[in-house]
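**Student:** The following block contains a protein sequence and its predicted model.
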Amino acid sequence: MEITSATAQATAVTQPSSSASISSDFDTFLKMLTTQLQNQDPLNPVDSADYAVQLATFSSVEQQTLTNQKLDTLAGLMGVQGMTQLAPWVGQEARSTAPVYMDGTPVTLSPNPKTGADSAILVVKDQSGTTVARETVPVQSATYSWTGHDITGANLPNGTYSLSLESYSDGVQIANEAIENYARIQEVQSGTTGPRLILKGGVSLAADQITALRNAS
């Protein structure tokens, strides 16, 4: 039997199905080497250095897999620690540019018109991206209470909306930026990239998206 054939057959049955099978795979790998030795051409034996290379390669893969396991465990612990650190935020109001959940309760906005603006308009879009309201707001940095009315003045349906602020100078638009708003933090969850904060209405965002915290009124 040719060495290459024995190697292919052994390799086909030694592909690790999971990191938990490393130990058994290592035993199988040793059996593979034995099989190669038993079936090699005696007139053309494989250089012992080739076996050493194979063994070293498998050992390297084994160590890398174990390292990845440890990193996954560490990441999990850090995620739990992150949630523990953010737990005191639950119940407070976070300021961010995340979408807003409107259910008829006024939402506090923190507009920041562009320097030089003499007028500003709050633009409200629904989840499909359709503009459902445009509302003139004061050109100031003080908070503003948005009551959730559409273009006709009727109450908007309960739902999540994205807000932006258009700044104008002498009738010319000079900026269109997301507007910050306050929403109550209801929960802290573990995410693939770290802890996530769940705001009113199920709006989710990362902790680094929050620019301020305040006690809920």
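**Tutor:** Nice, thanks for sending it over.
**Student:** alpha carbons only for contacts and neighbour counts from here, please
**Tutor:** OK.
**Student:** Report how many residues lie close to Asn176.
**Tutor:** The burial count assigned to Asn176 is 17, neighbours taken as other CA atoms under 10 Å.
**Student:** Please give me every residue in contact with Val100.
**Tutor:** Val100 sits next to Val107, Thr160, Tyr161, Ser162, Leu163, Asn181, Ala183, Val203 when contact means CA atoms under 8 Å, 6 or more residues apart in numbering.
**Student:** tell me which element the residue nearest to the second one when sequence neighbours are not counted is part of?
**Tutor:** Think Thr160. Excluding the flanking residues, the one nearest Thr160 by CA to CA, 6 or more residues apart in numbering is Tyr101, at 4.3 Å. For Tyr101, the host element (DSSP states H and E) is strand 100-102.
**Student:** tell me what the helix or strand that comes right after that strand is packed against?
**Tutor:** With elements assigned by DSSP H and E, the helix or strand that comes after strand 100-102 is strand 107-110. Judged by 3 or more CA pairs under 8 Å, 6 or more residues apart in numbering; DSSP states H and E, the packing partners of strand 107-110 are strand 144-146, strand 180-191.
**Student:** Next up, a structure to set beside the first:
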Amino acid sequence: MTDTAAIQPVVSSTSSAGTTTTNSAATSSATVSSDFETFLKMMTVQVQNQDPMNPMDSTEYATQLATFSSVEQQVLTNDLLKEMGAMLGGNALQQFGSWVGMDALARTPAQFTGEPVVFRPEYAVGAETANLLVRNSSGDVVQRLSIPVGQEEAIWAGVDDQNNIYPDGSYRFEIESYKGEELLETNLAAVYNRVDEVRNEGSEVMVRLASGAELTTSQVDGLRSAGT
């Protein structure tokens, strides 16, 4: 049996993200400023060397300045949005970091360690009977049991017909819904797994469970205190 106390949960945080983004924004701003100065110098040289008999139209200068200003503003706006995104990502990580150590309900396999597993079945509309299929990490069906339609929560004891305990490992629970002899559909049941890690990944906050499954926070259907 796995000693869960020896498994240390972790919250992964990219603390340098805000600094990196800020430095990147500052670098981009400096680059834009340098380019703008170069542009002005080029225009000055162009004015000094223009043909006095055929001077450039003033509207052309205005157009060039307006075009450069528009590009400059777009670059600075993009940098600002990136910086804001990094700040929001950090806030989200702080918000979901409290999930570490809790049990999350999601449609994923469960990590069996010899203790009964609580799961929540999902039945097809119109189902009259239902079966529970238990699959191991290889995808093989190790047990098939009848389950009453409408039962909201059930417990898998983790023992076979001879009352032998199944090996520790990852198991998933599927619900077959029948109407008469017709199989309507097969749904993956939701189970509780301990949250071991929460981290930022791009624009998403990812959750890693004790079973090894990784999912987004939006895929978590519920939370409870560990061992409840």
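**Tutor:** Structure's in. What do you need? These numbers come from a predicted model, not from an experiment.
**Student:** And the TM-score between them?
**Tutor:** The TM-score (TM-score structural alignment, normalised by the length of structure 1) is 0.73; 193 aligned residues with a CA RMSD of 3.0 Å.
**Student:** just to revisit the earlier point, now flag whichever of the contacts of Val100 of structure 1 is closest to Leu66 of structure 1.
**Tutor:** Leu66 of structure 1 lies nearest to Val203 out of those, by CA to CA, at 37.0 Å.
**Student:** In this structure the closest one contacts Thr97, no?
**Tutor:** No - using CA atoms under 8 Å, Val203 of structure 1 makes no contact with Thr97, being 11.1 Å away.
**Student:** So between these two, which is more surrounded?
**Tutor:** Thr97 (21 against 17).
**Student:** Translate Glu128 of structure 2 into the numbering of structure 1.
**Tutor:** Superposed on structure 1 with TM-score structural alignment, Glu128 of structure 2 falls opposite Ala117.
**Student:** Please read the previous query as pertaining to Leu40 of structure 2.
**Tutor:** Using TM-score structural alignment, Leu40 of structure 2 sits opposite Leu30 in structure 1.
**Student:** Just the buried positions in stretch 71-91 of structure 1, please.
**Tutor:** Neighbour counts over stretch 71-91 of structure 1 (16 or more other CA atoms under 10 Å) mark Gly79, Val80, Gly82, Met83, Leu86, Ala87, Trp89, Val90, Gly91 as buried.
**Student:** swap in stretch 133-142 of structure 2?
**Tutor:** Leu133, Val134, Arg135, Asn136.
**Student:** The second one belongs to a strand, doesn't it?
**Tutor:** Yes - the assignment for Val134 of structure 2 by DSSP: H, G, I helix; E, B strand; the rest coil puts it in a strand.
**Student:** need the contact list for it.
**Tutor:** Val141, Val142, Gln143, Arg144, Tyr171, Arg172, Phe173, Glu174.
**Student:** between those residues, which is nearest Gln74 of structure 2?
**Tutor:** Out of the contacts of Val134 of structure 2, the member with the shortest distance to Gln74 of structure 2 (by CA to CA) is Arg172, at 49.5 Å.
**Student:** Which element, helix or strand, includes the closest one?
**Tutor:** strand 169-179.
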